[in-house]
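[1] Below is the sequence, then the predicted model.
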Amino acid sequence: MKGHRLDQETAERLLSGPVAGPGPLVALLAAVRAAPHPAELRGEPGAMSAFRAARADALRSTSPGTADDTRPGEIPGQGRIRPRT
């Protein structure tokens, strides 16, 4: 099955404007638009902390020469750029 992609403008219109269409689509979009119930957000701080910790670990474990440890005037993996003489 080949899915259809929505462009950003269409997605924003569906999420913010009035919706007409089949009942299941209208119900789905109404649920997506609804504010989260407080119980749904209970684990958010822990999840965000875990995400940040995992991302920090991944950034620390990158190999030398990646964009994360490249300084101005360096090419990743190649060191300083030296002008031709």
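    Everything's here; your move. Numbering: from 1, shown residues only.

[2] Every contact and neighbour count from this point should use C-alpha atoms.
    Noted.

[3] So the residue nearest to the spatial centre of the chain versus residue 2, what's the distance?
    For the chain, the residue whose C-alpha lies nearest the mean C-alpha position (Cα atoms, centre = their mean) is residue 51; its distance is 12.0 Å. Distance, residue 51 to residue 2, using Cα to Cα, to the nearest Å: 32 Å.

[4] Use this one as the comparison:
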Amino acid sequence: MTGHRLDQETAERLLSGPLAGPAGGTGPLVALLAAVRAAADPAELRGESAAMAAFRAARADTLRTTSPAPPHRAQPDGRAGGQPSG
């Protein structure tokens, strides 16, 4: 990593303005921003529906299996719920 820093104005211009040539050594950044701004190629989106469905199913399964246990309620005698009285 280099020590180059962008000021706020330069960052905003690069993110929202027209992509011009390299300004102040930001050529690689300009190229990266141009690539991510471009519309996706149809080949890049093949399988997106299946991938999203698999992600949602895995996420739902994770949420089901890792749901927190219900909080223990104290008994009238001050013991935590579920503790033996011995």
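    Sure, I can see it. Remember, predicted model here, so these are calculated numbers, not experimental data.

[5] now what about the TM-score between them?
    For this chain pair, the superposition-based TM-score is 0.56 by TM-score structural alignment, normalised by the length of structure 1; 65 aligned residues with a Cα RMSD of 3.2 Å.

[6] Okay, and residue 35 of structure 1 sits in which element?
    Counting by DSSP states H and E, no helix or strand carries residue 35 of structure 1.

[7] That one matches what in structure 2?
    Taking TM-score structural alignment, residue 35 of structure 1 has residue 39 as its aligned residue in structure 2.

[8] In structure 1, what range does the longest helix belonging to structure 2 match?
    When structure 2 is scanned for its longest helix (criterion: DSSP state H), the result is helix 48-65. On structure 1, the counterpart of helix 48-65 of structure 2 by TM-score structural alignment is residues 44-61.

[9] can you give me how far the matching stretch is from the chain middle?
    Distance, stretch centre to chain centre, for stretch 44-61 of structure 1: 14 Å (Cα atoms, centre = their mean, to the nearest Å).

[10] can you pull the buried residues of that stretch?
    Across stretch 44-61 of structure 1, burial judged by 16 or more other Cα atoms under 10 Å covers no residue at all.
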